[in-house]
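Novice: Need the 3D shape of this:
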Amino acid sequence: MKDVTPLPEGWNLHHDGSVLPAQVPGCVHTDLLTAGVIPDPLIGANEHEVAWVGRRAWLYTRRLDLPPSAHERTDLVFEGLDTAAEIAVDGEVLGRTRNMHRPYRFDVSGRSGELSVRFASAYTEAAAVSKLVGERPNVYPEPSQYIRKMASSFGWDWGPTVVTAGIWKPVRLESWSTARLDRVRPVVTVADGTGRVELHIEVERTAPGVARVLTARATVAGVEATTVLDGNRGTVVLDVPGPELWWPRGYGEQPLYEVELTLLDATDELPEPVPLDAWHRRIGFRTVRLDRSKDAHGTGFTFVVNGVRVFARGVNWIPDDVLPSRITSGAYRRRLEQAAGAHIDLVRVWGGGLYESDAFYDACDELGLMVWQDFLFACAAYPEEQPLRGEVEAEARENVVRLMPHPSLVLWNGNNENLWGFRDWGWESLLSGDSWGEGYYLGMLPRIVAELDPTRAYTAGSPWSGSWDHHPNDPAHGTHHSWEVWNRLDYSAYRASVPRFVAEFGWQAPPAVSTLRRALPDDNLAPDSPGMLHHQKAEDGNGKLDRGVARHFAPPDGDFDRWHYLTQVVQARAVAAGIEHWRSHWPVCAGTIVWQLNDCWPVSSWSAIDGDGRLKPLYHELRRVYADRLVTVQPEGDGLTVALVNQSADGWGAEVLLRRLTTDGVTLAQTRLPVGAEARSVTRLAVPDDLLPTPSSPKEYLVAEADGLRAFHFAARDRDTDFPEPRFGVEVQPVTDDGDKVDVVVTAHTLVRDLLLQADRLSPDAAADRGLVTLLPGEQTRIRVSGVSGVSAERVREAIFCVEGS
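Specialist: As a prediction, the model looks like this:
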């Protein structure tokens, strides 16, 4: 069996004549931070202070001494190098790399000496490629399209420009003899109650001309099979009777099966086969189909898992740290558990980031989170000439094979917004016939997926209508990105259409106050303070935030705390308005993917979880609107519709209580209506005329309730509504079995609209288990706060905000 020796220790980073200890995995920025050479690029405006790091060449070295071994060959294996690197031993070059998203292997048999990894600046590499292939347009003024590197390293409208370099994934030595497993490709299917695992095997031999007999033995779920390899290839087939099926969360369990594969030297002169190499992964048995049938509404886009049609409750995922070598398996797990806690069942890995580490996909497998995986192309025209073309094909092949064991992976997507960009962003005239990526998205990538991973669907891009017969972002066909809302329109405009699948939409808000105070220690917090503006990367971001607030509330001039609260309210309401509307139109609309779940640094952005991991009110709102059962009130024509959305596996019989109320607490009318919604269905019911609030009335609103769920419809904007001065009582109760928690009990004496306890104002470590809540007179809510104790009711009251009358 081969021997594996990790190489995390003994590395050095050379900087201006000095030698600094280097962490591997890591990057230049983390090593310079540890050594005190640079300030934290995520604090204040330090991003500018460290910009020089990304424009220099860097050298890593360590001593390479091969461990004693009787094996025939030793390989030096880099799981990831960021990005353009030259690898040498005692000055003799082993090879060069130019792709962050690929592993590399070099034969170092018999070599000892100084191992060096010399990184060129990503800007230098990109400039050289640009000179070869010619210029191409990009949404951002950075060269991300010329280098196979995480595009968002070069900055985005939510992220800083921190251009990394380094050995960002583990390094090891592998010593082996005769042969090793080069690639194992598991094709997992289920038919007629039987699961099948086809392990397509490719091996590398130390002596290609020597035809030693190799066999492969595999086991799964108590089933064993063996095959003899034909040269360097072979296939082991295992049939598993009656496997338990893997389901997305909310639809069933997530059973996973261990697959073990051993490569054996079975040459006749050996008394018994000798193990040479082994491979093991976890798989799940399920079927996934993407229904793109044409119908009366256009062209659908519906995931069908194990024969069940699914409304995808999704979020977009960006790299969780601008320095991705710092993302641990525990960090992945925490963030994805937060997603699962908000009833999310699909995570789209966005194309300007990474093929994430196996820890990410392992967690998704276990949590039942479906994964939509972009190939890594975003918001730019990508040349299709060499040297990029060969890199793109190798990168795609290697990552398809690496990720295909994961049952959570349900879709491969060719790119983010590039087909749309070609049509609408002026690229066609700028390109004048030059290549821009279409050959990747409509040619190379679907061919690779069909060849290597035939059980999964591929779509050419997001958005994409399915062909050039329709506009790429046509809401009636395929996937749609909804950005007119936020960029130009109020969130009420979400209700103007019913796209078939909304793959991006969102609204910004600042992070928690404690996050801002940590990230901007020298800033006097204000919407337009220098630090706040630096940590706002969107074009006219604050202008859009202010206009979003002004459409609904009196502008909070000069009151930062009020501005902060109202921007978070509008973010939560905006995203909820879209999801509630689109969910109420299932099955025409078959999914929503919110932009975005997470942040890579402290910033005003579209995220539900801020850069320090604190939950915004949007997160709690997602938990409400993505729950299996939802009650929502939707304007339709001159009336209102109550929709009961039931995504659970059981039918829902409920009595809906409708009340027409005034803001000062008077009940004008009410009725109870029995309503039923079958499993995975929506029931819509028109609100009777006498329950409809008077249009634009400053005092009237409707409340719809069923089984503890509630929805509101106010006849006028908040700024035009006659809210009473909010009055409520606050009581703090210790949690007896946990001294680090308290319950905050709020009792409303009037209508209290969108009450929010910002727990981090009590302590940076404090967190509340609820977001926005509206209370009717006499109602009470209990908010559990962790990370704090011994806090007074007066202090808690100072951390509570709510909508106030104009």
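Novice: Every contact and neighbour count from this point should use C-alpha atoms.
Specialist: OK.
Novice: got the residue ranges for the helices in the stretch 351-500 of the chain?
Specialist: For the stretch 351-500 of the chain, helices defined by DSSP state H, counting those that start in this stretch occupy the ranges 358-367, 388-403, 418-424, 427-431, 438-439, 445-452, 484-487.
Novice: Give me the contact list for the third one.
Specialist: Counting contacts by CA atoms under 8 Å, 6 or more residues apart in numbering, the residues outside helix 418-424 that touch it are 377-381, 427-428, 437-438, 461-464, 471-473.
Novice: Which among these count as buried?
Specialist: Buried members of those, counted by 16 or more other CA atoms under 10 Å: 377-381, 427-428, 437-438, 461-464, 471-473.
Novice: Go through those and name the one nearest residue 395.
Specialist: In terms of CA to CA, no member of those lies closer to residue 395 than residue 377, at 12.1 Å.
Novice: To compare against the first, here's the next sequence to fold:
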Amino acid sequence: MSSAPLRLYWEIGHLRPGQQEPASWHPANVPGCAQQDVGTAEGLPDFRVGKNVTLWASLESSSFVYRARFSRPELPDGTQLFFHSDGIDYEAMLAVNGVRLARHVGPYSPIDLDLTPHLAAQNELRIEIAPVPRRAGFPPDRTQASDVFKPAVNYGWDFQPRLIPSGMWRAARLEKRAERRLDAAELRYELSADLRSARLRCLVSGAKLAGRRVRLSLLGPQGREAGVWESVLTADTADVPLGTLENVALWWPRHHGTPALYSWTLSLLADDGSEQDRREGQVGFRRVRLLMNEGSWKEPSGFPKSRSTAPIQFEINGRRIFVKGSNWVPPEVFSGSIGSARYTELIERALGANLDLLRVWGGGGPAHDAFYGECDRQGVLVWQEFPLACNLYPDSPDYLSVLVPEARAIVLGLRRHPCVAVWCGGNELFNSWSGMNDQALPLRALNAICLELDPATPFLATSPLEGMGHGYYRFLNPDTGEDVFRLMANVRATAYAEFGVPGPSPIHVLRSVLPEAELWPPRPGTAWETHAAFNSWTPDTWLDLPVIERYFGSSAHLEELIERGQLLQAEGLKCVYEEARRQKPHCSLAMNWCLADPWPCAANCSIIAYPNEPKPAYFAVAAACRPVLASARLEKFAWTAGELFCAELWLLNDRAADADAGIAAGLVHAWLETQSGRIELLRWSFPEAPANNNIAGPVARALLPESAGGRFTLHVSVEGRPEWNSVYTLLCRAPEDKGSKVVSTPALNQ
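Specialist: Reported below is the predicted structural model:
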């Protein structure tokens, strides 16, 4: 069999400016990160603690050298030895035994080198990594990434420190390859209009394949044989038609069906029918389309006309669904160190929050393949962005010469995953802080690449597009005085692709990274600021002390401050998800910013603190994203004693169209629990409703008693269906209470 991997032991050396050879060598992790390995070996303190991250800045100007020494393996006649890397970040020079074989630029395209002609009895493979790319003449922020095809988040963002990685961030190996072999195979398909059958074909590449027979064996989701097809290859690279698979089991997002996966094996057959080589994989059969949202063709209604809003209604296998998702950023600053277990635990968290989709944000770039494999298995949709974000990327030939092969590598590597439901050019590219538009050559190139290589998967130039929304990101807008409840009631978007409310991390996370002397009270200029609590977007974010104090006054201790901030985040995110669902079918999607922190933020909009610590907001989101729930549209968070309280009642239903998806007629009971006692509101007899349809109910009203100060709760209960019940925690203040002034907010990425 060909392509048997040979394990290498890697070392790394630090090339400081002016050095030709490292002073010392250290063990290297592959996949991993050069800065992480060298910084740790040279005694730099944990960058996640205190202000230590500033001590790592000098590594930006350094080069690094990887080396692996190995004995020449036994190579039967005709067998070759190849070095293969799944990706090296960012610019690298590769040599074996002193002979330079290749220069490589870009983190995503694989490297494949035949070492056979250069082998000796003892060999040394060296890979020199150039200093991280930084655009000359630009300040030390994300704009230094504006002429590279590399995640901008590592150049510094409002929630992540500036730590720019490079090195062998993806797997690398030696492979012995037979003279006649399969190098790659990919099973492709075309579903029939009724989605019941699939025409299969296999893309095959290798060596000396002309005239050879191949057999594809397909196993169904339950492991039973689904079909066997044979064909004769006519060339070393071939698109081989196979046949038709009937009665296809479709791949569905977890909350809408079963994510059915088939397993396939392509065997290269010898003359006697024995297997000479093989390739294996999985395939999920699904159809994804982006449709116009309901009512979008009617807008704009008058003359002069402009274009209607962009299509963002997801249709999966012929069924329109309301997508509840979250924005995904790399869960570690050094992405090369992320293992499959890390992906699995966070994807399981997403499912636990009743989320359907993860938007792989363009600022962070594509993940390792293990992420997509887990999403395939778990039934999580992926919105995949290319690594462009909040910058004006150039039309220059030099930039496009890197973008095009790197983008092709991304699409070719990920298109086989059924979870990948939409391609997107990048984040916020059509906004003023980026300055791009749909004539930008990088975006035209990305669209063309996706059309050529994966035409059945939708493509968006960027997010947001017309009709879609990004923001807001605070509980209270100081420019308008509106809290998130009032803000959401006054907007109407086809999709809320980003929104957030900040909340502090749990106290044990804070104690693990902030010096004890700085824990209380939180202050700018301390490690609180290093960890995103102050001066991250505005002077007050992401801790947002003035907002917390506006509602609750000064906190007596850190635990009280954390509890108050986390309450605002939980109730705020619950409000946005539920309001977006109430705006269905015109609105089709809601995704919070963001799922999880990439390092220990003291405060952030994430619902999972680093490394995997759910905040109360996580459980609030899980409640707001249940397939069916009793819901209340509220005017505001803070009420006044003696004021008329109002809550518009709803039943929200996103369940799929199956036998149990409709809502039978029933009874809703609503009441308040205040410090002065229980206040009955109403009982609502609601009618039955079909699948995937909401029911709007009456408005519940009651005067808040003068003695109802402090917090109170609204309870919305469904008789006989306790799993649909909802509770909202709100604030009641005395009439003379005044909110303090809150500093105004700039546009997020300006």
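Novice: Next one: residue 138 of the second structure from residue 144 of the second structure, what distance?
Specialist: Computed as CA to CA, to the nearest Å, the residue 138 of the second structure to residue 144 of the second structure distance reads 6 Å.
Novice: So for the two, which sits in the more crowded spot?
Specialist: Higher neighbour count among residue 138 of the second structure and residue 144: residue 144, with 19 against 12, using other CA atoms under 10 Å.
Novice: What lines up with that one in the first structure?
Specialist: Under the alignment (TM-score structural alignment), residue 144 of the second structure maps onto residue 143 of the first structure.
Novice: So residue 199 of the first structure belongs to a helix, correct?
Specialist: No - checked against DSSP: H, G, I helix; E, B strand; the rest coil, residue 199 of the first structure lies outside a helix; its state is strand.
Novice: With adjacent residues omitted, what lies nearest to residue 565 of the second structure?
Specialist: Closest residue to residue 565 of the second structure apart from its sequence neighbours, by CA to CA, 6 or more residues apart in numbering: residue 503 at 5.3 Å.
Novice: Could you find the counterpart of that neighbour in the first structure?
Specialist: Under the alignment (TM-score structural alignment), residue 503 of the second structure pairs with residue 509 of the first structure.
Novice: hang on, isn't its match packed against residue 567?
Specialist: Yes - with contact defined as CA atoms under 8 Å, residue 509 of the first structure counts as touching residue 567 (5.5 Å).
Novice: for the residue nearest to residue 565 of the second structure, what are its contacts?
Specialist: Shown in contact with residue 503 of the second structure (CA under 8 Å, 6+ apart): 542, 543, 562, 565, 566, 568, 569, 603, 604, 605, 606.
Novice: Can you convert those into a markdown table and add a column each for neighbour count?
Specialist: A markdown table is the format used below for the contacts of residue 503 of the second structure (neighbours: other CA atoms under 10 Å):
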| residue | neighbour count |
| --- | --- |
| 542 | 29 |
| 543 | 29 |
| 562 | 19 |
| 565 | 24 |
| 566 | 24 |
| 568 | 26 |
| 569 | 28 |
| 603 | 28 |
| 604 | 31 |
| 605 | 29 |
| 606 | 31 |
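Novice: Filter those down to the ones in strands?
Specialist: Those of the contacts of residue 503 of the second structure mapping onto strands are 603, 604, per DSSP state E.
Novice: Please render the contacts of residue 503 of the second structure as CSV that adds distance to residue 57 of the second structure to the earlier fields.
Specialist: Below are the contacts of residue 503 of the second structure laid out as CSV (distance: CA to CA, whole Å):
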residue, distance to residue 57 of the second structure
542, 23
543, 25
562, 31
565, 32
566, 33
568, 35
569, 33
603, 23
604, 23
605, 26
606, 26
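Novice: Just the contacts of residue 503 of the second structure: which are in helices?
Specialist: Among these, the ones falling in helices (DSSP state H) are 562, 565, 566, 568, 569.
Novice: From those residues, pick the one nearest residue 240 of the second structure.
Specialist: Nearest member of those to residue 240 of the second structure, counting by CA to CA, is residue 569, at 53.5 Å.
Novice: Trace the closest one over to the first structure, please.
Specialist: Using TM-score structural alignment, the equivalent of residue 569 of the second structure in the first structure is residue 571.
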